[in-house]
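fold the following.
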Amino acid sequence: MIQPGKSIRTFIGAKNFEESCRFYETLEFQLNHHGKGFAYVSISPEIGFYLQDYYVKSWCENSMVFLEVEDLEAYLEKIISLDLPEKFPGVKVSPIRKDTWGNEFFIHDPAGVLWHIGQFTP
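This is a model prediction of the structure:
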């Protein structure tokens, strides 16, 4: 390896940038705007992604992000309490799915980006 990395960040699109910003703020992510239609969205200082005011339906609906959490059940309870599908049209939240590697549930954001929220089995 040439040099160890410090972070890796994906770019995701937004069908309606302002709505997506409100969605991620509702999820208690931090938004750091870097100009019109572009923001760094983080859940902690080391973990985040770039949200951009750019939408291609086939790209957004085929984008996936995996977020590993420590307590999946508590995280899902918090997500359910936010009532996201009622506040944001098109948003979906699934129940927990168990698999051989661990457990996960899914959230579709307002642009159709699929979030995998998971916890690995030790």
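
only C-alpha atoms from now on, for both contacts and neighbour counts.
OK.

residues in contact with Y55?
Y55 makes contact with G13, A14, K15, A111, according to C-alpha atoms under 8 Å, 6 or more residues apart in numbering.

and the third one, how far from K98?
Between K15 and K98 the computed distance is 31 Å (C-alpha to C-alpha, to the nearest Å).

ditto for V65
Relative to K98, V65 is positioned 18 Å away (criterion: C-alpha to C-alpha).

give me the more crowded residue out of these two.
V65 (16 against 13; other C-alpha atoms under 10 Å).

so the more buried one is in contact with H116, correct?
Yes: with contact defined as C-alpha atoms under 8 Å, V65 reaches H116; the gap is 6.1 Å.

can you list residues touching both of those two?
With C-alpha under 8 Å, 6+ apart, V65 and H116 have no common neighbours.

from the contacts of Y55, pick the one nearest M1.
Each of those was checked against M1 using C-alpha to C-alpha; the closest is G13, at 30.2 Å.

check contacts around the closest one.
With contacts taken as C-alpha under 8 Å, 6+ apart, G13 has the following neighbours: L51, Q52, D53, Y54, Y55, V56, C60, A111.

let's see it at 7 Å
With contact taken as C-alpha atoms under 7 Å, 6 or more residues apart in numbering, G13 is in contact with L51, Q52, D53, Y54, Y55, C60.

the structure of the following sequence is requested for comparison with the preceding one:
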Amino acid sequence: MNLTASDVKVFVPALDFAKSLEFYQALGWQLNWQAPDGLAELELAGQRFYLQDYYNKDWAENFMLHITVEDAKAWWKHAAKVIADGSYDNVKLREPKVEDYGALVTHLIDPSGVLLHFAQFLPS
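So this is what the prediction gives:
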């Protein structure tokens, strides 16, 4: 019996699929493919997830992605530029803050309420 897994991907909810797809691409995710039924695979630094045309408010607002980065401040500046024109409703950005687990973290809430953690682990 072989129980080896080769990949794990999460399904990220989208209130407005087209707007969320645009948002993630503007942040730097690459669109690998998109199905006509509202499913897309997005990739950043070799890490992938599925964006789906499905929304449940309670689920979306309790869903998080933790993205390990080299420079949380650079991600904060980049995200601020992406959202500066106000074209993404409900998006919120917080300045980087050192968290208890030893990382400098930029928090960004996407247009559907999903919380993204851009985390830079600090030397101990």
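
N90 of the second structure corresponds to which position in the first structure?
Per TM-score structural alignment, the equivalent position to N90 of the second structure in the first structure is G90.

ok, that match to D109 of the first structure distance?
The spacing between G90 of the first structure and D109 of the first structure, counted by C-alpha to C-alpha, is 7 Å.

can you check W115 of the first structure too?
7 Å.

same check, this time on S63 of the first structure
Counting by C-alpha to C-alpha, the separation of S63 of the first structure from D109 of the first structure is 10 Å.

and the two? Which one has more around it.
Between S63 of the first structure and D109, D109 has the larger neighbour count (other C-alpha under 10 Å), namely 25 against 16.

hang on, that one packs against V93?
No: under the criterion of C-alpha atoms under 7 Å, D109 of the first structure makes no contact with V93, lying 9.2 Å away.

list the residues that contact both of those two?
With C-alpha under 7 Å, 6+ apart as the test, D109 of the first structure and V93 reach no residue in common.

so who does the nearest residue to L122 of the second structure once chain neighbours are set aside touch?
For L122 of the second structure, ignoring the flanking residues on the chain, the nearest one in space by C-alpha to C-alpha, 6 or more residues apart in numbering is A103 at 5.4 Å. Contacts here follow C-alpha under 7 Å, 6+ apart; on that basis A103 of the second structure touches A119, Q120, F121, L122.

circling back: in helices, which of the contacts of G13 of the first structure appear?
When DSSP state H defines the helices, the subset of those inside them is C60.

same list (the contacts of G13 of the first structure) but as JSON lines, adding distance to F23 of the first structure.
As requested, these are exported to JSON lines (distance: C-alpha to C-alpha, whole Å):
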{"residue": "L51", "distance to F23 of the first structure": "12"}
{"residue": "Q52", "distance to F23 of the first structure": "14"}
{"residue": "D53", "distance to F23 of the first structure": "14"}
{"residue": "Y54", "distance to F23 of the first structure": "16"}
{"residue": "Y55", "distance to F23 of the first structure": "16"}
{"residue": "C60", "distance to F23 of the first structure": "15"}
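
of the contacts of G13 of the first structure, which stay in contact in the second structure?
Among those, those whose aligned partners also touch in the second structure, counting by both residues aligned by TM-score structural alignment, their matches' C-alpha atoms under 7 Å, are L51, Q52, D53, Y54, Y55, C60.

and the second one, what does it touch?
Just to be clear, that refers to Q52 of the first structure. In this structure, Q52 of the first structure makes contact with I12, G13, A14, G37, F38, A39, judged by C-alpha under 7 Å, 6+ apart.

inside strands: which ones of the residues you listed?
If you go by DSSP state E, those have I12, G13, F38, A39 in strands.

good, wrapping up.
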